[in-house]
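[1] Sequence and predicted structure below; questions after.
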Amino acid sequence: MHLVLGLDGPLRVRVADAPWVHLAGVLTAPDVPHCLDAEGREVLLVFLDPESEVGASLAAALTGPIRGLSAAERDTLAREADPSRLMGPEGAAWTRRVVEVLGAGALPPSRSIHPRVRRVLRLLHELPPGQDASLATLAAQVRLSPGRLMHAFTESIGLPLRPYLAWLRLQRAAAAIVSGMPLGDAAQAAGFADSAHMSRTFRRMLGMSPSALRGAHRSQLVQDRGARRV
């Protein structure tokens, strides 16, 4: 799911062959072909996993392929959004705020994180690219059975381990690309098999190519994995 805010003016949005519309911001449902024209605009682009609690709440509130944001809604969210902080512990609270502002319904209280899951999260963020991050290996390192870890991880984070790992890899690759790293080097640094694998994953999960991020120095890009940070 894509949430895009036009920080300094409206965006033009079109779904399939429908006419262009001008919106202060837009939330797009998963797997919806659409065009976004933000030329000359600074934007905040947030990717939300539809399997997360926030993603599921927003998806349930969509009555069509997109949900436009009013200028007041855009201003409220933009005022509270610092991209450098959204990528840290405050990111989960901001995405829950999106649910509130868009009237998508109440979310359950924030989850407590199982101590072994907290250790897994630390391991994942410290693990060098390409190292074994399989469920069995992680379970052995935190002394849980694979089945117990899988259950505890989903209960603690609100997202299964496998999509969490995919989002973590995408985040690392996106950050490397935006910083100017060549695509092949970014793929290796993020743990992809090669740049082709990275490109396929970007198109499948984000609906865009990695090279499209080359212009992201004029935008602010955040990938929300639907997880609490620690």
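    Good, I have the coordinates. Numbering: from 1, shown residues only.
[2] CA only for contacts and neighbour counts going forward, please
    Noted.
[3] Which strands and helices lie in contact with the longest helix anywhere in the chain?
    The single longest helix within the chain, with elements called by DSSP state H, is helix 161-178. Packed against helix 161-178, as judged by 3 or more CA pairs under 8 Å, 6 or more residues apart in numbering; DSSP states H and E, are the following elements: helix 146-157, helix 183-190, strand 220-224.
[4] mind running it again at 6 Å?
    Secondary structure elements in contact with helix 161-178, counted by 3 or more CA pairs under 6 Å, 6 or more residues apart in numbering; DSSP states H and E, are helix 183-190.
[5] and here's the other structure:
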Amino acid sequence: MAAREHTALVDEGGVHVVEDAGGTRRHALHLVKLVVPVDGPLRVEREGARPLEVRAPVLTGAGVAHAIIAPGPTVTAFLPPGGLGAGAQVAVRGRVLALEGAQAERVRAAAREVLRGRLDNAAARELMTACARAFTPERPPVDRRVLRAMRRLAEQAPERPALGPLAAAEGLSRSRLSHLFHDAFGHPLRDYVTFLRVMAAVRALVDGAAPARAALAGGFHDQAHLARAVAATLGRTPGAVARSHFVQAPAAPGRMVAP
């Protein structure tokens, strides 16, 4: 039987709750992700590395390929690397990290509150904020020009990202913008563009669109192209995404609010 899942999307991040045993295929999400096993262990598999088996919250850096296996309930917070997740991204850039001590307990307590109550916009934002506050940036924040370009990119039609004009608006060349993005987040700007296209398709699926129409909404060639991109980015199939109980709906490109 499929695990019961609930998802709240807040701004460019969100919270995902799996009430039973669950897991994902190998994927590389382009957000900072904090997975909290509420009562049991957690296994994180990475290519070329030993599996990480812990009973603690696990932080994965943006763009780090991995798979998750959990025999019990989990609460996952997705933190935008240029916003709430800036400190976490610095701490985990390019790797997977198990939290310890007071840091882990604060995050686990916030996750349990989400499980005890109703997953809505306020609860999701509170958990995301609690996760973000567990980390203090150890280096200057991301270049503001990159952050502004990211915000504008999220507002564009996903199938036609105009990276050249975005860079020029910040006084940068396209190659310089790509370099600054990679330096800040540890993965290519083109992968972030793919993530935005996947999320545009996810919003269409949440609104009840058929997979073929959702593929068009994300600028993908066809349904098969969408399925490959969703699996690579989220570790799930478009059908599994559509069956998840979403408690929020899109207000504008790149933004999600409570209905």
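    Received the coordinates, thanks. A quick note: this is a predicted structure, and the numbers were derived from the prediction, not measured.
[6] now the longest helix of structure 1 against strand 220-224, angle please.
    Here the directions of helix 161-178 of structure 1 and strand 220-224 differ by 170 degrees (axes from the mean of the first three to the mean of the last three CA atoms, to 10 degrees).
[7] average distance between helix 161-178 of structure 1 and structure 2?
    Here the mean offset of helix 161-178 of structure 1 against structure 2 after fitting is 2.3 Å, by mean CA distance after the TM-score superposition for structure 1.
[8] That helix vs helix 183-190, what angle?
    Put simply, helix 161-178 of structure 1 runs at 140 degrees to helix 183-190, going by the same axes, to 10 degrees.
[9] corresponding residues in structure 2 for helix 161-178 of structure 1?
    Using TM-score structural alignment, the residues of structure 2 aligned to helix 161-178 of structure 1 are 189-206.
[10] Residues contacting that stretch, please?
    Taking contacts as CA atoms under 6 Å, 6 or more residues apart in numbering, the residues outside stretch 189-206 of structure 2 that touch it are 158, 178, 214-215, 217-218, 242.
[11] which one of those residues has the most neighbours?
    Within those, neighbour counts (other CA atoms under 10 Å) peak at Ala215, which reaches 27 neighbours.
[12] Out of the contacts of stretch 189-206 of structure 2, flag the one nearest to Glu138 of structure 2.
    Using CA to CA, the shortest approach to Glu138 of structure 2 within the contacts of stretch 189-206 of structure 2 belongs to Ser178, at 22.4 Å.
[13] For the counterpart of His225 of structure 2 in structure 1, the count of nearby residues, please.
    His225 of structure 2 maps onto His197 in structure 1, with residues paired by TM-score structural alignment. Taking other CA under 10 Å as the neighbour definition, His197 of structure 1 ends up with a count of 11.
[14] Check which helices and strands the host helix or strand of His197 of structure 1 is in contact with.
    Taking DSSP states H and E as the criterion, His197 of structure 1 maps to helix 195-206. Using 3+ CA pairs under 6 Å, 6+ apart as the contact criterion, the neighbours of helix 195-206 of structure 1 among helices and strands are helix 183-190.
[15] elements contacting the helix it packs on?
    With contacts defined as 3+ CA pairs under 6 Å, 6+ apart, the packing partners of helix 183-190 of structure 1 are helix 161-178, helix 195-206.
[16] By how much does the last one deviate from structure 2 on average?
    If I follow you right, that is helix 195-206 of structure 1. With mean CA distance after the TM-score superposition for structure 1, helix 195-206 of structure 1 averages 1.8 Å from its match.
[17] Okay, buried residues for that helix please.
    Applying a neighbour-count criterion of 16 or more other CA atoms under 10 Å, one finds 195, 198-199, 201-202, 205-206 buried in helix 195-206 of structure 1.
[18] Just confirm Ala122 of structure 2 is within a helix.
    Yes: secondary structure assignment places Ala122 of structure 2 in a helix (DSSP: H, G, I helix; E, B strand; the rest coil).
[19] and the gap between it and Val146 of structure 2?
    Computed with CA to CA, to the nearest Å, the distance linking Ala122 of structure 2 and Val146 of structure 2 is 28 Å.
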